[in-house]
Structures are given as C-alpha cells and as structure tokens.
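> Coordinates only, no sequence provided:
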C-alpha cells in the first residue's frame, strides 16, 4: 500500500531542510506520495518536484494558508492544485504581507521580557525572509538557552495569551477556499485537534467550512494523539469530508512525527486522494 504524507515544511517557510533535502528524506523514509505544504508560499515546489522525479516518488502540489476565524488563527492546507494559477499566487502574496511588521512587534514584546536580539536571531533561522514566523523565533529562543525545546517556547511565549504572542489578521476562511479552488485544488482543514476550540466551536468551524466548500480534514497528523484520530475520523464521516494524513514535519527531532511515520487512516474514512 502506498505511503502518503500530505503535510510538511521546508526552508521555503519554517522547515530546516531545503526542498531537495526534504524530498530525499521522505524517499528514504519510504514515502511514495508527498505534498510539500509550506506556509503561504509555493517557491519550494519546483525544486521539490525535480527531486521527487529523481527519487522516484510522486510530489503533490501543496500549501498551508493561514486564516483568521473568529479571532483565532487556523490553517487550511491546499492540495493537488495548479501552482501557476494567478489568483492563488495573488492571494498568497497578500497573506505574506504584514509578516515583517508582526515579527518586529513580537521582538519588541520579547525585549520587554529582557530577551534582546530576537528579531535578528529569528531572521537568522528564516531561509525565506518573507515567511518569518513564530517557529523562527522559537528556534532562536532555544539556541539562546531561554527554554529547552521549540514546544516549550510555544507554550511559554508564543501562543495566544502568552507574552510573546502578537495578534495578526490573516485571510478569511472564504478567501482561502476561493484561492485554492480557483487553482483546481482541494481545501483541507489542517490539524483540527490543535485548536482547543471545544466541541461546539469545533462543530461551528466544520459546519462553516463545509458550507463554504471545504473538501477534507486532516484525521491523521503529527499533532493528533492516537485517541484523537477516531474522534476526527467520526467528524469526517459525519460532515461528509474526505480525510487527509500528514506528519506536519518541520525538522528532524523537533516534535511532531517523522516523515511518513503516521498512524493508519481509519477504514471508515474516504481518503482525500480518492478524488485524484
């Protein structure tokens, strides 16, 4: 049975491996079909596709779009689209605007805590300067010795309500779905178990996502525990969504799961790739 991994990141956003290195690692881990889903940017796809062809695996066009839904940041993965589509390109460019200003505000908040040099430190970890984000700040804080690992940085500093967090207004849910669908792709709600919305708020999100034409949700992901997989499998069936799988790999040994090392997709789910 083919091994799918439909969510991962390279240096084109907040991963630490180049697209070439990432695809080579995926092939070495036995992945047969890989989607590179960098945040709000497609610049890694050409290199990734050439490497995939050389390694004998299939690369699926992917992207992870940040959106704001009821004042919370949510991620929508786009899969299997035309990467040359102009409407999608314009939308992603629009979403990238403002990242630099947010980074400056985050650095200022950290400076108030006595952590100097955070802006320069974060940029040193950003392979794509246009995609500066929280993970780059997290790696800087680990390097500085402020905390032991990236996961702890987020818990102490970089999630809503913590001192280094800065609100930002991303694209709307409707806009993100429109961009992905204009390019002929599928819109997938990424790692729903990460949002800690509670039962009713999650159901509200899934209902709105469905009404706007959302195609799938991630059921098996590096962010979901074994106990969460059947919960989101049931929701996928209830709302008639296709189901996706992805490690959300960013870096070797940096939380989450290794490329391709995923729990099985429950048999009651219809896989997202059945429509390809």
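In hand now; what should we look at? Note that the structure is predicted; figures quoted are calculated from it, not measured.

> all contacts plus neighbour counts: C-alpha atoms, from now on.
Fine.

> Let me know how buried residue 28 is, in neighbour terms.
13 (other CA atoms under 10 Å).

> Structure two is appended below for comparative analysis:
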C-alpha cells in the first residue's frame, strides 16, 4: 500500500496538470496521493475527478510558505475546509506576496543584462494560482540562460543571489492554528532542509506540537539517513505522525519521482483516518 503525501501540479510549480498527476500516481502504483500545491487549493476538484476515474484515493492538501524565527519553513496542510474565511484570507496574502515579487525579480535580472519579461514568465506559469521563482527559472532555461531550474536558483534566485527578492510568508504558529481551526492537519515539510533546520529544534518542534502540529515529513529526498533517524527520535518523543513523500514536481524536479518516499499506512491513518477514507 503506497501512500505519497506531497506532490505538486501545474497549479503551482509542477509540470503535470492535476489530472496528469493523478494518472501518473496510479501508474506508479500509489494507492493514496496528496495534491499539495503551493499556497493554493485550485487543483483539488480536477484531481478528484481523475482520482475517482482511476480508482485511487486523493488527499486534498497544500504546502504553505511560512516564517518561523526569521527563517523560511514550509507547512503541509491536509483536508482543511476550503471555504474557511480566515484560512482563505491568509492564503490570499501569501499569494499576493508571490505575485508582487515577480516584477522586482525581473527588474533585478534585467539589471544583470538578462532580458526576461513578465510575458515570458507568464507563458510558463499558465494556470498556476501564483507565479513564482520556479516559473522564472523555467523562463531562464527556455531563454538559454541556464540549463535547469537548479542552476537558475543557484546563480540568481536563492537568498543571497543577485536576483533574490524577499516576500510575505505566513507566521508558522499562526498558520498551524488556522489549519487546525479549519479542520485540517498540519505537518512540517522537509523540516531539516535549507534554512529551517537552524530553528526547528526538538524544543521548538515541541512548542509547535502544543499549538496543533500533527506531524513531521521525515522520509524525504533532502534528508539523509542520519537526519531521518534524528527526526524520528524527536517525533517519537513528541508522539508526532511520521510521513514520507516524493515532493514530486513532474519534470520540474529531477529525482523526486512519485512514490520514491512513502508514508506508512498506520501513520496515514493516524493523520487522516477521521477525514479521508484512505483505503478503497
């Protein structure tokens, strides 16, 4: 029973439509797949139609850009009420931050002598809920400036690089509370990657559990064996759910294939059993 609780479609920065993602999940042998686009729930209806047709279980989720003690942390939210007004208002502010960053990023690239335009980026982003750095990276790749998204981030778009622009992100504790109030479950995505490791200690994860954090995404390509073991110990001490996921982005992220990391069925039941009929 293969369960993958973190994937992205073209409604954020993946390359599959929601339908294609679900179809590819079924081909990969998944029984359960979560659609967790960045800061948006716009792909859920299309994905559900596909999931009903191909006979797998869809978990409706999203990955929310947050800040915690001045560091970026990503939060996976599962099965919240999509009409909850407080949650929608905060997500709208996060998405507005993504949109507002685009012209500033392009201005910095233009100053570097790279003539990328907003139309170039929008041609890539298509029906995404918001246009973000991965779409800028794809436009740079199409223009021949870089060979891949990874190169675009490394040369231009990461913090400290010449075209990086900061943006609004939700406060992590506040967002956990919003998700819980909206009937959802909150899991920290890839907690010990990039900036987040320095602030997500055993102590602070415990504090987040006290405000409603349900689990940690531990089995992820960006965590090595030692990292996974250390996070498992923290999750065990705090009685948090342990999840595993691919963080699939289609062709936008090489080596993160559907099902490459999975969530154990008993952990999925702990997390979602009262919200989703997981096993058909």
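Received, thanks. Remember, it's a predicted structure, so these values are computed and weren't measured experimentally.

> where does the TM-score land?
Remark: TM-score between the superposed chains equals 0.90 [TM-score structural alignment, normalised by the length of the first structure]; 271 aligned residues with a CA RMSD of 2.2 Å.

> Tell me where the stretch 101-250 of the first structure has helices.
Listed in chain order, the helices of the stretch 101-250 of the first structure (DSSP state H, counting those that start in this stretch) span 118-124, 134-144, 150-153, 173-182, 199-211, 228-238.

> Any idea which of those gets closest to residue 51 of the first structure?
When the helices of the stretch 101-250 of the first structure are compared by CA to CA, helix 173-182 sits nearest residue 51 of the first structure, at 24.3 Å.

> Tell me the spacing between the closest residue to residue 218 of the first structure other than its chain neighbours and residue 144 of the first structure.
Once flanking residues are discounted, residue 218 of the first structure sits nearest to residue 244: 4.4 Å by CA to CA, 6 or more residues apart in numbering. Distance, residue 244 of the first structure to residue 144 of the first structure, using CA to CA, to the nearest Å: 36 Å.

> May I ask you to name the longest strand in the second structure?
Longest strand in the second structure by number of residues (criterion: DSSP state E): strand 57-68.

> what about stretch 208-216 of the second structure, how long is it end to end?
11 Å.

> For that stretch, buried residues please.
208, 209, 212, 213, 214, 215, 216 (16 or more other CA atoms under 10 Å).

> In contact with the aligned partner of residue 70 of the second structure in the first structure, which residues are there?
Here residue 70 of the second structure is matched to residue 71 in the first structure, going by TM-score structural alignment. Residues in contact with residue 71 of the first structure (CA atoms under 8 Å, 6 or more residues apart in numbering) are residue 169.

> could you redo the last one with a cut-off of 10 Å?
The contact partners of residue 71 of the first structure, taken as CA atoms under 10 Å, 6 or more residues apart in numbering, are 167, 168, 169, 170.

> which ones are touching the first one?
Think residue 167 of the first structure. Neighbour list for residue 167 of the first structure: 68, 71, 72, 73, 102, 105, 106, 159, 160, 161 [criterion: CA under 10 Å, 6+ apart].

> So which of those are in strands?
Those of the contacts of residue 167 of the first structure lying in strands (DSSP E): 68, 72, 73.

> Any of these buried? List them.
Buried among those (16+ other CA under 10 Å): 68, 73.

> Would you format the ones in strands among the contacts of residue 167 of the first structure as TSV with distance to residue 270 of the first structure included?
Below are those laid out as TSV (distance: CA to CA, whole Å):
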residue	distance to residue 270 of the first structure
68	28
72	28
73	27
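
> Can you tell me which of the ones in strands among the contacts of residue 167 of the first structure is nearest residue 58 of the first structure?
residue 73 (30.4 Å).

> Not counting sequence-adjacent ones, nearest residue to that closest one?
In space, residue 73 of the first structure is closest to residue 67, 5.7 Å off (CA to CA, 6+ apart).

> Could I get the contacting residues of that neighbour?
Applying CA under 10 Å, 6+ apart, the residues near residue 67 of the first structure are 73-76, 95, 168-176.

> which of the residues you listed are also in contact in the second structure?
Retained in the second structure: 73-76, 95, 169-176, out of these (criterion both residues aligned by TM-score structural alignment, their matches' CA atoms under 10 Å).

> Would you agree residue 146 of the second structure is in contact with residue 114?
No. With contact defined as CA atoms under 10 Å, residue 146 of the second structure and residue 114 do not form a contacting pair (11.1 Å).

> which residues do those two both contact?
Residues touching both residue 146 of the second structure and residue 114 by CA under 10 Å, 6+ apart: residue 140.

> The two: which has the busier surroundings?
Between residue 146 of the second structure and residue 114, residue 146 has the larger neighbour count (other CA under 10 Å), namely 18 against 14.

> Contact partners for that one?
137, 138, 139, 140, 152, 153, 155, 156.

> how far away is the nearest residue to the fourth one once chain neighbours are set aside from residue 186 of the second structure?
In other words, residue 140 of the second structure. Excluding its sequence neighbours, the residue lying closest to residue 140 of the second structure (CA to CA, 6+ apart) is residue 146, at 6.0 Å. Per CA to CA, residue 146 of the second structure is found 36 Å from residue 186 of the second structure.

> Look at the closest residue to residue 195 of the first structure other than its chain neighbours and say how many residues are nearby.
Excluding the flanking residues, the one nearest residue 195 of the first structure by CA to CA, 6+ apart is residue 74, at 7.5 Å. Counted with other CA under 10 Å, the neighbours of residue 74 of the first structure add up to 23.

> and the longest strand of the second structure, how far from the chain's centre?
Averaging C-alpha positions (CA atoms, centre = their mean, to the nearest Å) puts strand 57-68 of the second structure 6 Å from its chain's average.
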